[in-house]
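Enquirer: Provided below for reference: sequence and predicted model.
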Amino acid sequence: MKNRSLTALVSAFARAYHAEYNQHPVFNDSLARAMLTDEEYHNIGVQMSQGIGFFLPDFKGSQEEALRAVVDFQLSPTPLGRAAFTEQALHNAVMLGAGQYLILGAGYDTFAYRQPEWASQLQIYEIDHPATAEDKRRRTAELLPPKPANVHEVPADLAEPRWEKLLLAAPEFDPSRISFSSLLGISYYLTKTEFEQLLSVLAELLPAGSSFAFDYPDGRTFTPEAGERTQKQIKIAAQAGEPMQASYTYPELEQLLEDCGLLIYRHLTPPEITKELFQAYNDKQPEHPLSAFDNVNYCLAVKR
């Protein structure tokens, strides 16, 4: 991705919209709205509401209702669910001694700027393509509080060989310190070989006991058995210039992780995600229910 990521901007919009319009959010990203200008926020909303015929052909209602339907149906389930899953796992890892948080493909993630008290001892590294990293740096300088001292930007193209040299050169980074890595939204856009190489590099770089959280498309993603939302998402990603590249069956993923020296610690399928992460929200706001995205699983792996 040689330009700022469009999918990352839409994910920020989805997190912002959900936090703004729900009293009991699945995931409360209180700073996502500040990542977008008023014009961007408005334009994305208009484009999505006008696309209601693509997302939900039988929908009838106002433009405002159409936007809510598109966000709840298509845009927000994955950004909300995977963020909640990852930050819960990060909290647990910190309580067990993790001292570094690596956010790969950081996009417009806001954790570094809304970090809770328990994260104050972490060294946080936001790693992303230089174009997206520069765009985010501009936005945070204009719209968000000053960058905390424990936050470090690492502009790096993860598809380039030896990108990890840039991480090793970052302030305070210690490859011997137990770390937590998030790789959200990455597995979709890399080939299987590239994703395995990325995990292998991280696993070799970090010590035993380090954790790795990511979401991934399951083995039915590119088949006729894929869910309606998945089929639409594949088209959207291709049109945005960020085509999806790979999907994984559970045995494939298990073998890939084993080859990298990693073991699956937690694994959630869509029904489990809905029950664990969305049910409390759905009970409190039954008029706007959410369900986990079709064919997307969450995984937390640990280095042996």
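Expert: Structure received.
Enquirer: When you work out contacts or count neighbours from here on, use the C-alpha atoms and nothing else.
Expert: Will do.
Enquirer: my guess is residue 238 contacts residue 232, does it?
Expert: No - using CA atoms under 8 Å, residue 238 makes no contact with residue 232, being 10.1 Å away.
Enquirer: Contacts only, for residue 52.
Expert: 59, 66, 67, 70 (CA atoms under 8 Å, 6 or more residues apart in numbering).
Enquirer: swap in residue 83?
Expert: Per CA under 8 Å, 6+ apart, neighbours of residue 83: residue 27.
Enquirer: mind running it again at 6 Å?
Expert: Taking CA atoms under 6 Å, 6 or more residues apart in numbering as the definition of contact, residue 83 has no neighbours.
Enquirer: Which strand or helix spans it?
Expert: Residue 83 is part of helix 77-95, with elements assigned from DSSP states H and E.
Enquirer: residues of that helix that come out buried?
Expert: Across helix 77-95, burial judged by 16 or more other CA atoms under 10 Å covers 77-86, 89-90, 93-94.
Enquirer: so after it, what's the next helix or strand?
Expert: Scanning forward in sequence from helix 77-95 by DSSP H and E, the next helix or strand is strand 100-104.
Enquirer: counting contacts, what elements does the helix or strand just after that next one pack onto?
Expert: Counting by DSSP H and E, the element after strand 100-104 in chain order, helix or strand, is strand 123-128. With contacts defined as 3 or more CA pairs under 6 Å, 6 or more residues apart in numbering; DSSP states H and E, strand 123-128 has these neighbours: strand 100-104, strand 151-155.
Enquirer: buried stuff in strand 123-128?
Expert: 123, 124, 125, 126, 127, 128.
Enquirer: Now do the helix or strand following it: everything it contacts.
Expert: Per DSSP H and E, the first helix or strand lying C-terminal to strand 123-128 is helix 130-143. For helix 130-143, the external contacting residues (CA under 6 Å, 6+ apart) are 3, 4, 34, 155, 156.
Enquirer: put this beside the first:
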Amino acid sequence: MEKQSLTALVSAFARAYHARHNEVKVFDDSIARQLISDEEYAGISGNMAKAAAFFRPELSGSPEDALREVVDHQLSPTPLGRAAFTEEMLEAAVRLGARQYLIFAAGYDTFAYRQPAWAAPLQIFEIDHPATAEDKQRRVSALPIETPANLHGISADFREPNWRSRVLDCPAFDPMRISFCSLLGISYYLTKEVFRQLLSDISSMLPRGSSIVFDYPDELTFTEQAGDRAKMQVMMAAQAGEPMLASYSYTEMERMLEEAHLLIYKHLQPDEITAQLFQAYNDSQPEHAVIAFDHVHYVLAVKQ
């Protein structure tokens, strides 16, 4: 990656669109829209409205209707669901003593800029590839908001062997403190060996009781048995220059985590994601229901 992540920008767009157009929300990202320029927002909106013929060929209606359908059907489910799940698990972890929040591949995550009162004990670390980290900082610097005192940015490429030293060298990071880590949208884009090593490396620098949240595509993702949305998502990622590289069975993921001294504490399958995270919104907007992707699962794992 020589440039900022396009998929991260589209995820931010999905969160921004959802927050602006709904009173009852799956996840309320009140800052995301400010990180996207008007030109970018209009460009993504126009492209996605035109793409409706690809995503939902049976649709008819205005460009705005088409955009809404593409966002709700294709773009929003995973960014909204995994963010809601993560921050729910983070709040519980803070109440149990977590004092550091490590956001791996932070992209355009905005938690640090809208952190609730319960996050006050946290030191927050945004860890990302230098190109995306620099772009995020450029966007934030243009906003009339102050950088929170408990936020620390760390540039690192997880595919490089020295990435851990960048975290450990950060003066604010304490390897003895119980930590909560989010690895959202990462497992798709790394080979299995690299993701396995990443889990092991993260676990090795955290104390017992620390936890990791991530999403992963299951073993049907790259097969003919995959749903249409999953196939389209794989195609979109490849066209954006960020191809998906791996998928996992539950047994395989469980074994990989155990090798890293992590045990699955919570695991949500797609139907559970829809029922637990989307139901209130869907009840309020039945004509614009958000349904979890067929082959995407969420995990909370705890170090033993």
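Expert: Yep, that arrived. As the structure is a computational prediction, the values presented were derived from the model and not from experiment.
Enquirer: Average offset of the helix holding residue 83 of the first structure relative to the second structure?
Expert: Superposed on the second structure, helix 77-95 of the first structure shows a mean distance to its aligned partners of 0.2 Å (mean CA distance after the TM-score superposition for the first structure).
Enquirer: Residue 271 of the first structure maps to what in the second structure?
Expert: Using TM-score structural alignment, the equivalent of residue 271 of the first structure in the second structure is residue 271.
Enquirer: Disregarding flanking residues, what is the spatial nearest neighbour of that match?
Expert: Ranked by CA to CA, 6 or more residues apart in numbering and with sequence neighbours excluded, the top spatial neighbour of residue 271 of the second structure is residue 292, at 7.0 Å.
Enquirer: For that neighbour, give its distance to residue 244 of the second structure.
Expert: For residue 292 of the second structure, the distance to residue 244 of the second structure equals 18 Å [CA to CA, to the nearest Å].
Enquirer: So for those two, which residue has more residues nearby?
Expert: Just comparing residue 292 of the second structure and residue 244: by other CA atoms under 10 Å the higher neighbour count belongs to residue 292, 25 against 21.
Enquirer: Let me see the contact set for that one.
Expert: Listed by CA under 6 Å, 6+ apart, the contact set of residue 292 of the second structure reads 77, 270, 274.
Enquirer: Tell me how far it lies from residue 76 of the second structure.
Expert: 9 Å.
Enquirer: same question, residue 152 of the second structure
Expert: Distance from residue 152 of the second structure to residue 76 of the second structure, by CA to CA: 28 Å.
Enquirer: same question, residue 96 of the second structure
Expert: Distance, residue 96 of the second structure to residue 76 of the second structure, by CA to CA: 30 Å.
Enquirer: ok, the two, which is more surrounded?
Expert: Each of residue 96 of the second structure and residue 76 has its neighbours counted (other CA under 10 Å); residue 76 has more, 25 against 11.
Enquirer: these two touch, right, the more buried one and residue 14?
Expert: Yes - Residue 76 of the second structure is in contact with residue 14 according to CA atoms under 6 Å; the separation is 5.3 Å.
Enquirer: just to revisit the earlier point, element containing the residue nearest to residue 271 of the second structure?
Expert: Applying DSSP H and E as the criterion places residue 292 of the second structure outside every helix and strand.
Enquirer: Kindly state which residue of the first structure is aligned to it.
Expert: For residue 292 of the second structure, the aligned position in the first structure is residue 292, judged by TM-score structural alignment.
Enquirer: swap in residue 73 of the second structure?
Expert: By TM-score structural alignment, residue 73 of the second structure lines up with residue 73.
Enquirer: What of residue 178 of the second structure?
Expert: Residue pairing (TM-score structural alignment): residue 178 of the second structure is matched to residue 178 of the first structure.
Enquirer: Enumerate every residue touching that match.
Expert: Applying CA under 6 Å, 6+ apart, we find residue 178 of the first structure in contact with 98, 207, 210.
Enquirer: Was I right to think residue 151 of the first structure contacts residue 124?
Expert: Yes - using CA under 6 Å, residue 151 of the first structure is in contact with residue 124, at 4.8 Å.
Enquirer: Now residue 129 of the first structure. Nearest residue, chain neighbours left out?
Expert: Closest to residue 129 of the first structure by CA to CA, 6+ apart is residue 157, at 4.6 Å.
Enquirer: so where does that neighbour fall, helix or strand?
Expert: For residue 157 of the first structure, there is no host helix or strand (DSSP H and E).
Enquirer: With the one 4 residues further on instead?
Expert: Taking DSSP H and E as the definition, residue 161 of the first structure sits outside all helices and strands.
Enquirer: In contact with residue 182 of the first structure, which residues?
Expert: With CA under 6 Å, 6+ apart, residue 182 of the first structure has these contacts: 103, 212, 213, 214.
Enquirer: now with 7 Å?
Expert: Residue 182 of the first structure makes contact with 102, 103, 104, 212, 213, 214 under the criterion CA atoms under 7 Å, 6 or more residues apart in numbering.
Enquirer: tell me the SS of it?
Expert: Per DSSP: H, G, I helix; E, B strand; the rest coil, the secondary structure class of residue 182 of the first structure is strand.
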